[in-house]
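# A predicted structure for the sequence below; I have some questions about it.
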Amino acid sequence: MGRKREFDVDQALDAAVCLFWRNGYEGVSYTDLTQATGVERPALYSAFGNKEALFRRALARYYEHYLDFVPAALELPTSREVVERLLFKSAELHTRYPDHKGCLGINGALACSDDTEPIRRAVIDARAEGEVSLRERFERAKQEGDLPETANCAALAAFVMAVVHGMAVQAKAGFSRDMLEAVAEQALSTWPTGNSTLSGKPS
C-alpha cells in the first residue's frame, strides 16, 4: 500500500500559481517551489511531475479559477458588452494582487528562452483558443446585425486580445487599475456597431 500523501495538493498548486504568476516560468526554481508550497522536492515530483508539468497544471488552474469571467462575458447580448466585460474584468484581475500583478500566461512566456519553447508554445496555444472563441462570438454578432457587415471579426478579436495583453504588461510595470480602465474606455470608444436593436443605437 502506497504511503499517504501528507500535503494538500490544491493548496500546493495554488502556491505554485502565485509563484509563476509573480516570477514567470524561468524565474522560478524548484527551490522556490518547495519554499512556496512547503513541500519537499520528492513529494512535488510525485504529485506533479517535473517543473514543466507543474506549470501546465498551474496555467490550467489559473484559467479555471481566475479567468472564469471569460465564458460568462461571451454570453452577453452584444459584442460591445462582451468586450467591456473582458476589458474591465482584466483590469481588475491584473491589479488585484500587489505581489503578483499582470497575467500568469503573459508573465510566464515573455522571457522564455529556446530551452523552454514547449512552455511558450503552451501559453500561445491557450491564448489562441481564447482568440478563436472571441472571433466566433463576433461572427455571431455580425450575423445578428450587432456588428456591421464590413466588420473583420478576426481583426477585432486580435485587437481585443492585444489590448488585454498590453494591459497585463502595463499592470506588471506598475500601471494602476484606474489607468487600465481608462485604456479600456479608449478601446471601447471606437467599437463598431451594426444596425440591429442589439446595438442599442438607431439604424
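Here it is on my side, so go on.
# CA atoms for contacts and neighbours, from now on please.
Will do.
# what residues sit buried inside stretch 111-119?
With burial defined by 16 or more other CA atoms under 10 Å, the residues of stretch 111-119 counted as buried are 112, 119.
# starting at the chain centroid, how far to that stretch?
Relative to its chain's centre, stretch 111-119 lies at 19 Å (CA atoms, centre = their mean, to the nearest Å).
# now do stretch 169-186
Distance, stretch centre to chain centre, for stretch 169-186: 15 Å (CA atoms, centre = their mean).
# that one: end-to-end distance?
Taking CA to CA, to the nearest Å, stretch 169-186 runs 17 Å from one end to the other.
# one more to weigh against that first structure:
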Amino acid sequence: MKTGNGKTGRPISFDKDAALEAAMLLFWERGFEGTCMTSLTQAMGLNPSSIYAAFGDKHALFQLAVKRYMGTRAQYATVALEEPTLEKVVRALFDNTVAFLTTPGHPPTCMTLAGAMGGSVEAAPARDLMTEIRRQNEVAMKERFLQARKSGELSKDVNVDDYTRYLSSILAGLSIQSANGSTKAELKRTAEMALRHLGC
C-alpha cells in the first residue's frame, strides 16, 4: 500500500476484528476515561502506531468499539421489541436483559451505561455518544408502546413517555445491580417483582 510520502508501506497484517473486539471489551469494562493507550496496546496486541493507522485516535477507536457493541452484543432489546404483544415485549425486555447481563465472556453491565462514566472534558464526546444511544433506545421503546396504544393493549390513561422512562429506569437498574455483583437468580427475582407491578 502507499504511504503519505508515496512509498510502499507494510500492509496491515493483524486481525482487525479481533483487535477491535479486545478494545470493545476493555472500554466496556473500564469506560472511556479509565482506558489508557497502554492498556489498549496490551489488550489489542498492537503498538500505538498500528492502532492509530488502523483505527484512528482513542475517540475514533471508542466509536468503532461502540458500533461493534451495538451490532453484536446489544441486540437483546431490539429482539424483545419485536414480540407480537405488549405483555411479551415487556417480559422479553426483562428476560433478555437478565440473560445478557449474566452471559459469561463480557463485563456484567451495559456498555452504554459503563462505557462513558467520568467527568473530564476529554470524556465529553464519549459521554454524549452514550447518552444519544440511550435516547435512541428509549425512542424505539416508545414507538413500540405507541403501537400497543393503537392496538388497545396499552390503556389511554397511561402516559407513554412516563411508561417508557419507567421501564428504561428499571432495566438500567438491573445493569447497575449486576455490576454490583447481584447473581442471576437475584436479578431474575427483581425482574419478576417489576413484572408483577407492571401486570405482566
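Structure received. Note that this is a predicted model, so its numbers are computed, not measured.
# who's in contact with stretch 142-150 of the second structure?
By CA atoms under 8 Å, 6 or more residues apart in numbering, the residues outside stretch 142-150 of the second structure that reach it are 81, 85-86, 154-156, 160-161, 164.
# hmm, try it at 6 Å
Contacts with stretch 142-150 of the second structure, where a contact means CA atoms under 6 Å, 6 or more residues apart in numbering, come from 154, 164.
# one more: stretch 167-177 of the first structure?
For stretch 167-177 of the first structure, using CA under 6 Å, 6+ apart, the contacting residues are 91, 94-95, 101-103.
# considering those, which possesses the most neighbours?
Gly102 (30 neighbours; other CA atoms under 10 Å).
# need the counterpart of it in the second structure.
The alignment partner of Gly102 of the first structure in the second structure, by TM-score structural alignment, is Thr109.
# who touches that match in this structure?
Neighbouring residues of Thr109 of the second structure by CA under 6 Å, 6+ apart: 101, 175, 179.
# ok, those in the first structure: which stay?
Mapped onto the first structure and checked by both residues aligned by TM-score structural alignment, their matches' CA atoms under 6 Å, those keep the contacts 101, 175, 179.
# tell me which residues in the single longest helix found in the second structure are buried?
The residue-count maximum for a helix in the second structure (DSSP state H) belongs to helix 124-151. Within helix 124-151 of the second structure, the residues scored as buried using 16+ other CA under 10 Å are 124, 126-127, 129-130, 133-134, 138, 140-142, 144-146, 148-149.
# how about stretch 23-36 of the first structure?
Buried residues in stretch 23-36 of the first structure (16+ other CA under 10 Å): 23-26, 28, 33-34, 36.
# also stretch 87-103 of the second structure?
Residues of stretch 87-103 of the second structure classed as buried: 87, 89-98, 100-102 (neighbour count, 16+ other CA under 10 Å).
# cool, and stretch 165-177 of the first structure?
Using 16+ other CA under 10 Å as the test for burial, stretch 165-177 of the first structure gives 165-172, 175-177.
# show me what Ala18 of the second structure lines up with in the first structure.
Ala18 of the second structure maps onto Gln11 in the first structure, by TM-score structural alignment.
# now, the kept ones among the contacts of Thr109 of the second structure that are in helices?
101, 175, 179.
# counterpart of the second one over in the first structure?
Translated: Ser175 of the second structure. Aligned against the first structure - with TM-score structural alignment as the criterion - Ser175 of the second structure pairs with Ala168.
# distance of that match relative to Pro118 of the first structure?
22 Å.
# give me the element the aligned partner of Ala73 of the first structure in the second structure is part of.
Residue mapping for Ala73 of the first structure onto the second structure gives Ala80, with TM-score structural alignment as the criterion. Here Ala80 of the second structure, judged by DSSP states H and E, is contained in helix 76-81.
# flag every buried residue along that helix.
For helix 76-81 of the second structure, by 16+ other CA under 10 Å, it's 76-78, 80-81.
# that helix vs the first structure, average distance?
Here the mean offset of helix 76-81 of the second structure against the first structure after fitting is 1.9 Å, by mean CA distance after the TM-score superposition for the first structure.
# that helix: how far from the chain's middle?
With CA atoms, centre = their mean, you get 13 Å for helix 76-81 of the second structure.
# mind listing the helices for the first structure?
Counting by DSSP H, the helices of the first structure are 9-23, 30-37, 41-48, 51-66, 69-74, 79-94, 104-109, 117-143, 153-172, 177-188.
# right, so of the ones you listed, which gets closest to Arg3 of the first structure?
Arg3 of the first structure lies closest, by CA to CA, to one member of these: helix 41-48, at 10.9 Å.
# equivalent range in the second structure for that closest one?
Mapped onto the second structure using TM-score structural alignment, helix 41-48 of the first structure spans residues 48-55.
# in that stretch, what counts as buried?
48, 51, 55.
# contacts only, for Leu198 of the second structure.
No contacts exist for Leu198 of the second structure under CA under 6 Å, 6+ apart.
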